[in-house]
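Novice: just need the structure, nothing else, for what follows:
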Amino acid sequence: MSATKDDLAKAFDEKVSDLVSQLEAWFAEETAPIDGADGSDAPSGDGGSIIGTGPAIDSKRVVDARVVTKKVLDIELPPAIIKPGGYTSCKEMIDDIVPKLKKVFTGEIKVKTPKPVKQPEPA
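Specialist: A predicted model of the protein is given here:
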């Protein structure tokens, strides 16, 4: 017997706080400066600084959050639901992704799953 959409929605709702806390931890780790500096001494204005001109995390890096979705929800994070360009904050990412993940989890949004890579025959 397979779970109904309501059953799946309830199961997602039970996991959402864990999902959010793990996404927050993942985001903090991914956006932390490599050298530990906070960037407050970076030039600003018209001086040509690239600090703060783009998103905090781009959409290609967000795909790596699949480690969280796989662990908490046992599903991959589909690239199709990630906002092109990325997110300027963790809150923006969570507000965008979590409702979409619920729809994927319950089957409301169908996403393409990649076909397994065919391994070449040994010579």
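Novice: use CA for all of it now, contacts and neighbours both
Specialist: Fine.
Novice: give the other helices and strands that the lengthiest helix in the chain contacts.
Specialist: Longest helix in the chain by number of residues (criterion: DSSP state H): helix 5-31. When contacts are defined as 3 or more CA pairs under 8 Å, 6 or more residues apart in numbering; DSSP states H and E, helix 5-31 packs onto helix 66-73, helix 90-106.
Novice: compare with the first, here's sequence two:
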Amino acid sequence: MNASREELKELFASKVSTLVAGLETWFEQEVEAIDGSVETSAPAGSGGSIIGMRPAIDSKRVLDARAVTKKVLEMDLPPEIIKPGGYDSCADMIADIVPKLEKVFVGDIKVKKRKSEREMEPA
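Specialist: The predicted model follows:
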């Protein structure tokens, strides 16, 4: 039985708080890994830090959040919906990704199907 668009919207709405909590936890762990490697005694010139010039999480690393979307929504995080360059904050990421995930979930945005490992041809 296929669920209607409205049923899918309701199902997504029921999972949003779990999804957001999972994404927040994932983001905090990812940022902590970066910040933990920076020496606090490193010199800081007036030009600022090279780390401050980059987004907190780049778009390639956001793909790792698919563990959250698979667990909560039972779907991969499509690379097509991730903002190129990444996100400066967790709130920025959630504000961008969650509405797009809903559109993918209900079928408003069509994404390419990925080949399973069995279907992939050897290099």
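Novice: ok, back up a step: redo the helices and strands packed on helix 5-31 of structure 1 as TSV? Include mean neighbour count.
Specialist: Below are those laid out as TSV (neighbours: other CA atoms under 10 Å):
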stretch	mean neighbour count
helix 66-73	17
helix 90-106	17
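Novice: residues in contact with stretch 30-42 of structure 2?
Specialist: 56-57 (CA atoms under 8 Å, 6 or more residues apart in numbering).
Novice: now do the buried residues in the longest helix of structure 1.
Specialist: 8-9, 11-12, 16, 19-20, 22-24, 26-27, 30 (16 or more other CA atoms under 10 Å).
Novice: that one vs structure 2, mean deviation?
Specialist: Here helix 5-31 of structure 1, set against structure 2 after superposition, deviates by a mean of 0.2 Å using mean CA distance after the TM-score superposition for structure 1.
Novice: what range does that helix cover in structure 2?
Specialist: Aligned by TM-score structural alignment, helix 5-31 of structure 1 falls on residues 5-31 of structure 2.
Novice: off-centre distance for the matching stretch?
Specialist: 10 Å (CA atoms, centre = their mean, to the nearest Å).
Novice: can you check stretch 83-92 of structure 2 too?
Specialist: 9 Å.
Novice: same deal with stretch 83-98 of structure 1?
Specialist: 8 Å.
Novice: now Asp38 of structure 1: how far from Asp58 of structure 1?
Specialist: To Asp58 of structure 1, Asp38 of structure 1 is 19 Å away according to CA to CA, to the nearest Å.
Novice: picking up where we left off before, got the angle for the longest helix of structure 1 vs helix 90-106?
Specialist: With axes from the mean of the first three to the mean of the last three CA atoms, to 10 degrees applied, the angle from helix 5-31 of structure 1 to helix 90-106 works out at 150 degrees.
Novice: and the closest residue to Ser89 of structure 2 other than its chain neighbours, what does it touch?
Specialist: Distance criterion CA to CA, 6 or more residues apart in numbering; nearest residue to Ser89 of structure 2, sequence neighbours excluded, is Ala56 at 6.2 Å. Taking CA under 8 Å, 6+ apart, we find Ala56 of structure 2 in contact with 31, 86-89.
Novice: wait, which of those is closest to Lys112 of structure 2?
Specialist: Gly86 (20.6 Å; CA to CA).
Novice: related to what we said a few turns ago, farthest-separated two in the contacts of Ala56 of structure 2?
Specialist: Maximum distance among those (CA to CA): 12.6 Å, for Val31 and Gly86.
Novice: common neighbours of the two, please.
Specialist: 56-57.
Novice: quick revisit: what about the contacts of Ala56 of structure 2, which one has the most neighbours?
Specialist: Tallying neighbours with other CA atoms under 10 Å puts Tyr87 at the head of these, with 20 neighbours.
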